[in-house]
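Okay, predicted coordinates and the sequence, questions at the end:
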Amino acid sequence: MKHSSRLTYAYKDSIDSPEGLADSIAECLGCPVTIEDANHRIVSYSKHETNVDKARTATIMRRKVPEHVINGLWKHGIMSKLFEGDQPQVVEKIEDIGLGNRLAISVRKNNEILGFIWAQTNGLAVNSDHLAEMKEASQLVSHHLLRQQAKKKKTEENRKEFFWQLLTGALQNQSEIKRLGKKFHMNLQGQLCVAVFEFTEEMSQAVERHAYYLTETLHQSRIVSRIFDDQQLILLVRTDNQEDANEMNQAFIREFTQKMKERLHFEDLKGAFGLIYDSPLMISDSYKQALKVLELKEQFPDGLQNADNYQDLGVYQFINELAALQKRENYKNDALLHIKAYDDRNNSMLLETLKVFLDKNSNVHQAAAHMHIHTNTLNYRLKRIKEIGNIDFKDTNQKTMLYLDLMIYESEQEGL
């Protein structure tokens, strides 16, 4: 082909200059070109263009594709096609994200996505020559990105080892942590916490790649480091403002799980994060707390359905410790024993009614609505509960103990 030798020659002359390669591809195609890595960060872009669209301008200014543009490309099915195949894709104008006409292709090594090439084709009549040029450009860019990967691989392994030291608390020297953080370009200033996502199936390479991709492209939180461990994705998250940190982390967890469901059809993906600290010495505590949230969400799916944060656990934080203490002391709540015995003899639901009533903060109307019974029926059951268990619902101490003991009883029943 007439342009093939030009591109190949340009590549040889710009082995250490991805900018020169972008310019050469743009010259052959006759339109502006952007080369991105797999997470939509700019590798290079062609210079001296005019009439560029808003999406390209914003991408160049930020050195990364804006999140709303990435979301729009997914919603219009463009990213799915680029992930699934290695052929150039003609992309029509998408007004709502400021994107003009494009010719796009994924850059690959076998089935692994290394990056993307985007050519702004406004006014260009795309033909078979352009498609062939994009295919050749993809092969040339892959060589550059593979070299970049090789340089980063050893650094990444050392960074993972450092992250594990932080997660396990094996490194407690503040000055050494600061030195290694600087060495591996990990910003450990500000508010830090650990977030953990737990997958219910084996983590294939495709799932890992997409999970990594999402952590790089969602902008609510700043990911300092990440690691995959069996069926978990562990993230170190940093924010500058403690007041906004919890809200930002919750938004990140919910959007991450939602997008994994939308794009990879994961229906049972759980996420959680530990407390937020201003010292990297506390990262191991935050990690343990995130794991505990996941453990308790599994143990109490109804009570902790919407819990993302260690702070959200409330009394559930201590429920297993209380259960172990009660077991050691052979403690039993007499009121609950009497009510349970009554239920067994009469096939009634007084114990369940008591739990719902306490769950609803002693609100008769909410409890009755939850159980789909009339308030008069609920009031009758509550009267029987008072009599059988000798319970005073005006005694806050007694109600609190009943509630905790009911939670422990439920967890023991589920464990049988």
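Yep, it's here. Residues are numbered from 1 along each chain as shown.

only C-alpha atoms for contact and neighbour calcs from this point on.
OK.

could you list every residue that touches the residue lying closest to P18 once chain neighbours are set aside?
Excluding its sequence neighbours, the residue lying closest to P18 (Cα to Cα, 6 or more residues apart in numbering) is S44, at 5.8 Å. Listed by Cα atoms under 8 Å, 6 or more residues apart in numbering, the contact set of S44 reads P18, E19, A22, T34, I35, E36.

between those residues, which is nearest P280?
E36 (31.9 Å; Cα to Cα).

Next up, identify which helix or strand that closest one is on.
strand 33-37 (DSSP states H and E).

same thing with A368?
Using DSSP H and E, A368 falls in helix 364-371.

any residues touching that helix, and which ones?
With Cα under 8 Å, 6+ apart, helix 364-371 has contacts from T353, V356, F357, K360, H374, T375, L378, N379.

show me the contacts for L404.
I319.

Check the secondary structure at it for me.
Under DSSP: H, G, I helix; E, B strand; the rest coil, L404 falls in the helix class.

just the strands in the stretch 251-400 of the chain please.
Listed in chain order, the strands of the stretch 251-400 of the chain (DSSP state E, counting those that start in this stretch) span 270-273.

Alongside the first one, take a look at this:
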Amino acid sequence: MAGLIDVRALIERVGPTLLRTVRLPDTTGCVGDVVIAEPDVPASVAEGDLVLGLAVTDSAQAVSLARECGRQAAAAVLLKPPLSTDDEVLATAEDHRLAVVEVSRGTAWAQLVWLIRAALAGSGVEDVEDRDPTRMGSAGLGDLFRLADAVAEVVDAPVTIEDAHSQVLAYSARQDLTDPARVSTIMGRKQPDDVLAKFRAHGTFRKLTKGGSAIFVPAQQDGTLPRLIMPIRMGGELLGSMWAVVTGEVSEERATAFADTAPLVALQLLRWRALADAERQRSAGLVRLLLEGGEGWRAAANELALPSTTHRVIAIDVRSAGNSAEGRRLAMWEWITRGIGPRPLVAEIGGVLYIVVPDRTGTGGWPALREALEGHGVQPHPLIAAGTAAGVAELAQSRTQADEVLGLLHTGRVHDRIAVYEELWHLLVLNRIAGASADAGVGALGPVPALREHDRAQGTEYLATLHAWLRHPGDPRTASAELRVHPNTFRYRMKRLTRIAPVDLDDPDVRSALLVQLLAERWAHHG
């Protein structure tokens, strides 16, 4: 990092709340970088460095660090009181024309690294880096990446910042110390299930959920390196966690500095969540325009950068899964936006979640989403319905189809985890016939009303018997098996019902009319 600012200007830019000049030579060179140096590692300090005495615990170490900083022509040494005003430290600094800066006692070292680096870069802490454009932009994750870098310097280890669902939000540039678990976590943007299982077995997540202090997890037999983990909380709520891959037990000073960063990370996570919520609501409003099919659909599609390929609309209804539907709906929304491809398009309409997903193979496509939804372990299962593939201009039609299939799921006649429009065409035909027949009043015609009344008054099952006979013409054994009665009992019932309501069952038109009536009757009762 090229230094373009001297110590005096840097202190003014970071602010007197955090830094105070204790000793400043008449002239100081430009600051080259900010480093955290161990007192006994001379090579860690270079000319122009701003040296943070994080690991300095007593006067002797502070004097040694000041001496080494002076020899290497460092720009300044930063210490917390009382070491910042120690007479021997100041005398040594004067001998070597070294600036001494006091760090406010309550300042987190990682916060200081973060702010100083921003000042050296000539930018504010709100600026966004471009290390990972797919995770930046409106979600405001640039500050989290920069903060992860600062925490990594403090703890002297690679760091990830994760949300409460083990989704990786940011990671430090330094990832030199690693293992397969960390590699797969970074690559997949979340901790894989097998890695999560290892830490759960160790009780790590139980401690994260209940505790508020740093957790050390020793190395495991499979080669997984030790971890230092810090829960991130605000107002009692677990917002996420920081994970550092370490070589072994961490010094008390560095572990404390790691833990001290938690409030700062919590503020950034709250800021990120607020920005993400705003972005989600903006996107949801545009998706609603697409699905409602009004005049604004074209502008919405352009703003969402929706490709002109075919998509499906998926409807997810958690209202049938018991109480607290709002919480489960939000959890499902977050799960979808975390794990299903780039920029999933989700909106809520009338208590139902709708997802617009490309009808293609690969990450983020309909087959991948279907597989993920089928494997989603939420209990009780939500109702999930898929419309057919459609162009962008016909997404409202795909949504209508998803709604129709969702209505079919509500009847209880479909037992699959996911119902797809074109796969259930036969049931949709019957459902439409039932609805049209009920509207036309066909159930009041012919012998059906008499048989219905007899069943109601006498507890008989003549309508069910007639329906089985029509479904299996000329096959009384199969028909009786469907009703779970003896074939002779079935034959007797058929003779009786034709006496109660005389009907010509040899006429094919009569049989067709009766079947339509009985289908409408059964589907109407099921709905």
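Sure thing, it's come through. These numbers come from a predicted model, not from an experiment.

coming back round to it: closest to L124 of structure 1 among the contacts of S44 of structure 1?
The nearest member of those to L124 of structure 1, counting by Cα to Cα, is T34 at 16.3 Å.

The closest one -> structure 2?
Alignment note: T34 of structure 1 maps to T160 in structure 2; criterion TM-score structural alignment.

Test my guess that its match contacts W243.
Yes. Between T160 of structure 2 and W243 there is a contact under Cα atoms under 8 Å: 5.3 Å.

of these two, who's got more company?
The neighbour comparison of T160 of structure 2 against W243 (other Cα atoms under 10 Å) goes to T160, with 27 against 23.

And the more buried one, how far from V151 of structure 2?
9 Å (Cα to Cα, to the nearest Å).

next one: V250 of structure 2
14 Å.

what about the closest residue to N379 of structure 1 other than its chain neighbours, how many residues close to it?
Spatially, and ignoring its direct neighbours in sequence, N379 of structure 1 is nearest to V364 (7.6 Å; Cα to Cα, 6+ apart). Per other Cα under 10 Å, the neighbour tally for V364 of structure 1 reads 19.

Could you pull up the residues touching the residue most central in space within structure 1?
Taking Cα atoms, centre = their mean, the centroid of structure 1 lies closest to F256, which sits 3.8 Å from it. F256 of structure 1 makes contact with L214, T215, L218, according to Cα under 8 Å, 6+ apart.

got a list of what the first one touches?
With contacts defined as Cα under 8 Å, 6+ apart, the neighbours of L214 of structure 1 are F256.

same deal with T239 of structure 1?
G190, Q191, L192, S221, R222, A245.

For V313 of structure 2, what is the corresponding residue in structure 1?
Correspondence of V313 of structure 2 to structure 1, assessed by TM-score structural alignment: C193.

which element follows the helix or strand where that match lies toward the C-terminus?
When elements are assigned from DSSP H and E, C193 of structure 1 belongs to strand 191-198. The helix or strand immediately downstream of strand 191-198 of structure 1 is helix 205-217, counting by DSSP H and E.

The match of V313 of structure 2 against V237, yeah?
Yes. Assessed by Cα under 8 Å, C193 of structure 1 is found in contact with V237 at 5.4 Å.

Tell me which of the two has more neighbours.
Using other Cα under 10 Å, the more surrounded residue of C193 of structure 1 and V237 is C193, with 28 against 21.

how near is that one to L291 of structure 1?
12 Å.

Check Q149 of structure 1 too.
Q149 of structure 1 is 31 Å from L291 of structure 1, by Cα to Cα.

more neighbours, those two?
Shown here are Q149 of structure 1 and L291; by other Cα under 10 Å, L291 has more neighbours (22 against 13).
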